[in-house]
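A.B. asks: pasting the sequence and the predicted coordinates here, then a few questions.
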Amino acid sequence: MAKSKIPVYDIYGIIPGHTQQDLLLSRFAPYVREHRHLHTQHGHSFYHLVLFTKGAGEHTIDFDRFTVQPYQVYFMAPGQVHSWHFNGDMEGYLVHFSPAFFQSFLADQHYLDRFGFFRGISKEAVLQIPAAMRKDAVALFENMLAELEQPREGGLDMIRMYLLQFFMQVERCCGNAEKQQVPRQKQLLLANFQQLINKHYNTIRLPREYAELLYITPNHLNALCQDLVGRTAGEMIRDRVLLEAKRLLVNEALTITEIAYALNFQDNSYFNRFFRKNTGMTPEAFRKQIHH
């Protein structure tokens, strides 16, 4: 399909002339002033996080809306889409880093998968930093900025350590305590399932087919999903198809028929029934709501 959908930025293209390999770190206020496209839906091919220290407004991640509050932090995994609508001046910190940024530093290539806020589930990725942690959180970001402003040997590794420290502190204070006790093997299996869905949602719709790819039984897969995310495997597949449908509907250049075809539905009416059953509105109504 030739027509474009939501724009997806890479870590170099989002800022003209940016050359820092695999990392972008900035205070939030100047970043917002320079990037007026933030109010429109867009995606990233990199990990992305923001710690707000001042400001108000609203931001939307994968069509879930959140009210901006001071000392709120939100995380995005590659592939998610979002838009921001701010009221007044904004302050805080922003970090972009590529999937490769930690790969040369950590022996465990799946280390970031242990953090619930990087699973790509928007409602688990927006967290409020408690008062007792705020001073330390700000200090970590200031230390990271200092490493960029006064480059020294090992500076990027220091930034990696500060980031990991921040991730672990957030997970300890704000993460789901029950999920933190989930065995590593189960976390990896769920992450692999989510990766397979992202890769094959357009062609594979049955849980048993994903179970075969994971070398487990359908019952095992379903129990895993219910235990870790409170959803069946079928619901997770359906949710991913629905999310892509919403992303495509943002692009007014695409007709509903073209979107149905792109998502591998048998016909336009089948797609309409699917969308309405799961959202309570037609694709046309959703599109009008988004562009209202």
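C.D. replies: Perfect, I can see it now.
A.B. asks: hey, let's count contacts and neighbours off CA atoms from now on
C.D. replies: OK.
A.B. asks: residue 6 falls within a helix, correct?
C.D. replies: No - Residue 6: not assigned to a helix; according to DSSP: H, G, I helix; E, B strand; the rest coil it is coil.
A.B. asks: can you give me the distance of it to residue 258?
C.D. replies: The gap separating residue 6 from residue 258 is 15 Å, by Cα to Cα, to the nearest Å.
A.B. asks: can you pull out the helices in the stretch 101-250 of the chain?
C.D. replies: For the stretch 101-250 of the chain, the helices defined by DSSP state H, counting those that start in this stretch cover 131-149, 155-174, 177-180, 184-200, 207-214, 218-229, 233-249.
A.B. asks: most packed of those helices?
C.D. replies: helix 233-249 (a mean of 19; mean count of other Cα atoms under 10 Å).
A.B. asks: which helices and strands does that one pack with?
C.D. replies: With contacts taken as 3 or more Cα pairs under 8 Å, 6 or more residues apart in numbering; DSSP states H and E, helix 233-249 sits against helix 184-200, helix 207-214, helix 218-229, helix 256-262, helix 283-290.
A.B. asks: which is the succeeding secondary structure element to the shortest one?
C.D. replies: Taking DSSP states H and E as the definition, the helix or strand that follows helix 256-262 towards the C-terminus is helix 268-279.
A.B. asks: now that following helix and helix 233-249, what's the angle there?
C.D. replies: On the basis of axes from the mean of the first three to the mean of the last three Cα atoms, to 10 degrees, helix 268-279 is oriented at 110 degrees to helix 233-249.
A.B. asks: ok, second structure coming up, stack it against the first:
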Amino acid sequence: MALATPIPRYHLYGENDPVEDFDFFHIETIRTRSKPHGWSLGAHSHAHLFQMLMITQGAGHLVDDTGEREISPKMAVFNPAGAVHGWTFTPDTQGYVVSFSHDYLGGREENRAEAERSALHAASNLVFELEREDLRRLTFCLEEMAEEFGNGRRRRDMFRPLLSLALVLIFSKKADAGELDRTPGFSLFRFRALVDEHFRTQRSPDFYATEMGLTTQRLNRYCRLFAERTAAQSIRDRVILEARRLIAFSDLSISQVAYDLGYEDPAYFSRVFRKETGEAPADFRARHAV
């Protein structure tokens, strides 16, 4: 019996995953990526990148594990990291695709807007039907980001507010209505929210399973199903993400970062960081120095 072909996992479609997606932001037109592939992008996922897509002209079809959905210019689509999705577009399609990593929004979880948290914890592809005014404002955000990006400028202080506003425009009503709670994979949504709240002090999957009313075995099953990671790996990923963020963007010493993340021994923290990222904290800081 022939083995099933695994669903490819890309950085951007057709590009292999880089070693690291830290602090990543990218925007391009739908045409740029889709036309060379015959306006059809097969089922795939992105390990570390979240994507937001909006069509301004033409039409498309989103294919995922729930089936096929038609996407029109009055809609926006959000694909969370790890979610499988594929696209077909009509040749006259225009619009934008924004890709960004979890850490790009910056800041601590408790300081993020509710819509940003909803986006970062989403566990399945989401389709939003926009009202006229929200559609106009979202189009403005995407056009501004695309123009800035296309001119070769990478001004984080411009992209981040526009990206944040775009997420608020598409997520706020859905979050208010409680629809995110009913998406498949909500157990993973809850798990990630708990990890964001407690990762500095709680590293055991047993703690999170108890908080969610699950067995540790079932929590691991959810994590493998929706994130292709064990619960312990997901917790460790969150700790290392915060370590990267603090090392790259704060004035804390490496020892202070270690203590902030709950490590009693900075040397042990440095060994863990090197094992997970492939480089020492000081080298990582030097490489990301502005």
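C.D. replies: Arrived safely, thanks for sending. Source: prediction; values computed, not measured.
A.B. asks: quick TM-score on the pair, please.
C.D. replies: Here the TM-score for the pair of chains, by TM-score structural alignment, normalised by the length of the second structure, is 0.56; 207 aligned residues with a Cα RMSD of 4.5 Å.
A.B. asks: hang on, the earlier thing: any chance of the helices and strands packed on helix 233-249 of the first structure in JSON lines, plus distance to residue 47 of the first structure?
C.D. replies: Formatted as JSON lines, these follow (distance: least, Cα to Cα, whole Å):
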{"stretch": "helix 184-200", "distance to residue 47 of the first structure": "15"}
{"stretch": "helix 207-214", "distance to residue 47 of the first structure": "25"}
{"stretch": "helix 218-229", "distance to residue 47 of the first structure": "21"}
{"stretch": "helix 256-262", "distance to residue 47 of the first structure": "27"}
{"stretch": "helix 283-290", "distance to residue 47 of the first structure": "25"}
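A.B. asks: which of the ones you listed sits closest to residue 273 of the first structure?
C.D. replies: helix 283-290 (9.4 Å; Cα to Cα).
A.B. asks: ok, back up a step: out of the helices and strands packed on helix 233-249 of the first structure, which gets nearest to residue 72 of the first structure?
C.D. replies: So among those, helix 218-229 is nearest, using Cα to Cα, at 22.7 Å.
A.B. asks: now check the first structure for the residue matching residue 64 of the second structure.
C.D. replies: Residue pairing (TM-score structural alignment): residue 64 of the second structure is matched to residue 61 of the first structure.
A.B. asks: what count of nearby residues applies to the residue lying closest to its match once chain neighbours are set aside?
C.D. replies: Distance criterion Cα to Cα, 6 or more residues apart in numbering; nearest residue to residue 61 of the first structure, sequence neighbours excluded, is residue 82 at 4.4 Å. Taking other Cα atoms under 10 Å as the neighbour definition, residue 82 of the first structure ends up with a count of 21.
A.B. asks: equivalent analysis for the one 5 residues further on, please.
C.D. replies: Counted by other Cα under 10 Å, the residues lying close to residue 87 of the first structure total 10.
A.B. asks: what secondary structure does it sit in?
C.D. replies: Under three-state DSSP, residue 87 of the first structure falls in the strand class.
A.B. asks: could you do the one 3 residues further on as well?
C.D. replies: Using three-state DSSP as the criterion, the local structure at residue 90 of the first structure reads strand.
A.B. asks: thought it was touching residue 27?
C.D. replies: No - using Cα atoms under 8 Å, residue 90 of the first structure makes no contact with residue 27, being 9.9 Å away.
A.B. asks: neighbour count: these two, which is higher?
C.D. replies: Using other Cα under 10 Å as the criterion, residue 90 of the first structure and residue 27 rank with residue 90 on top: 22 against 19.
A.B. asks: adding distance to residue 275 of the first structure, write the helices of the stretch 101-250 of the first structure out as CSV.
C.D. replies: Formatted as CSV, those follow (distance: least, Cα to Cα, whole Å):
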stretch, distance to residue 275 of the first structure
helix 131-149, 41
helix 155-174, 33
helix 177-180, 31
helix 184-200, 18
helix 207-214, 20
helix 218-229, 22
helix 233-249, 7
